[in-house]
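[1] Would you be able to build a 3D model of this:
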Amino acid sequence: MTVTLWAGLRPLADNQEHVIVDATTIREMLRKLRERYPALEGPIKSGVAVAINGTIYRDAWSQTIPEGAEVFLMRRLAGG
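    The predicted model follows:
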């Protein structure tokens, strides 16, 4: 799958906007991203949100990612 990184995360992933990851769940995707780009460890631990086909997931790391899904990784924003 292709994961689009939020602008603030790109410098931590070799300035890439899109990265290819072979994963079936959000948890697996995040693990593989941390393995490939260790600098993403901090932001991922601090909290990220994952958007899959327009639906935002904040803590549902076991969520399955459908084949061909549009996936975005962004820093979690505080709401109020």
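
[2] only C-alpha atoms for contact and neighbour calcs from this point on.
    OK.

[3] what's the following helix or strand after the longest helix anywhere in the chain?
    If you go by DSSP state H, the chain has its longest helix at helix 26-36. Using DSSP states H and E, the helix or strand that directly follows helix 26-36 along the chain is helix 41-46.

[4] State the next helix or strand along the chain beyond that next one.
    Downstream of helix 41-46, the next assigned helix or strand under DSSP H and E is strand 48-52.

[5] Which element is encountered next along the chain beyond that next one?
    Using DSSP H and E, the helix or strand that follows strand 48-52 towards the C-terminus is strand 55-57.

[6] structure for this one too, so we can compare:
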Amino acid sequence: MIDVKLPAALASECGGARHLTVDVKAGATLADVLDQIETTHPRLGRRLRDEAGKLRRYVNIYIGDDESRRLEGLATPVEGHDIQILPSIAGGA
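    Have a look, this model is predicted:
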């Protein structure tokens, strides 16, 4: 079981939940977790990945303390780690 933490900005895509528990098999990757999320919460899945299945550029996913793009991207093993999803925030003065 993997705990996936969501920001308030994405909670509306999955019924207001700020945490999801995803049941994945041993050796699962980030792609497997996102596949499972898309199965149960298709709107959230579309906000995280594009039509080609790649992570959208404004979405940052942390596996433990490391950003997934600095690891193995969607191929990163997730076993034993919590996941946190954070959309990029733009702004300024």
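
[7] picking up where we left off before, the longest helix of the first structure vs the second structure, mean deviation?
    Comparison of helix 26-36 of the first structure with the second structure after fitting gives an average deviation of 0.5 Å (mean CA distance after the TM-score superposition for the first structure).

[8] Could you pull up the residues touching the most centrally placed residue in the first structure?
    The centroid of the first structure falls nearest to residue 73 when counting by CA atoms, centre = their mean (3.4 Å). Residue 73 of the first structure sits next to 3-6, 48-51 when contact means CA atoms under 8 Å, 6 or more residues apart in numbering.

[9] Go through these and say which is closest to residue 58 of the first structure.
    Minimum distance to residue 58 of the first structure across those is 4.7 Å, recorded for residue 49 (CA to CA).

[10] Now do the same for the closest one: its match in the second structure.
    Counting by TM-score structural alignment, residue 49 of the first structure lines up with residue 60 in the second structure.

[11] just residue 32 of the first structure next, same as before
    By TM-score structural alignment, residue 32 of the first structure lines up with residue 36 in the second structure.

[12] how far away is its match from residue 45 of the second structure?
    From residue 36 of the second structure over to residue 45 of the second structure the distance is 9 Å, taken as CA to CA, to the nearest Å.
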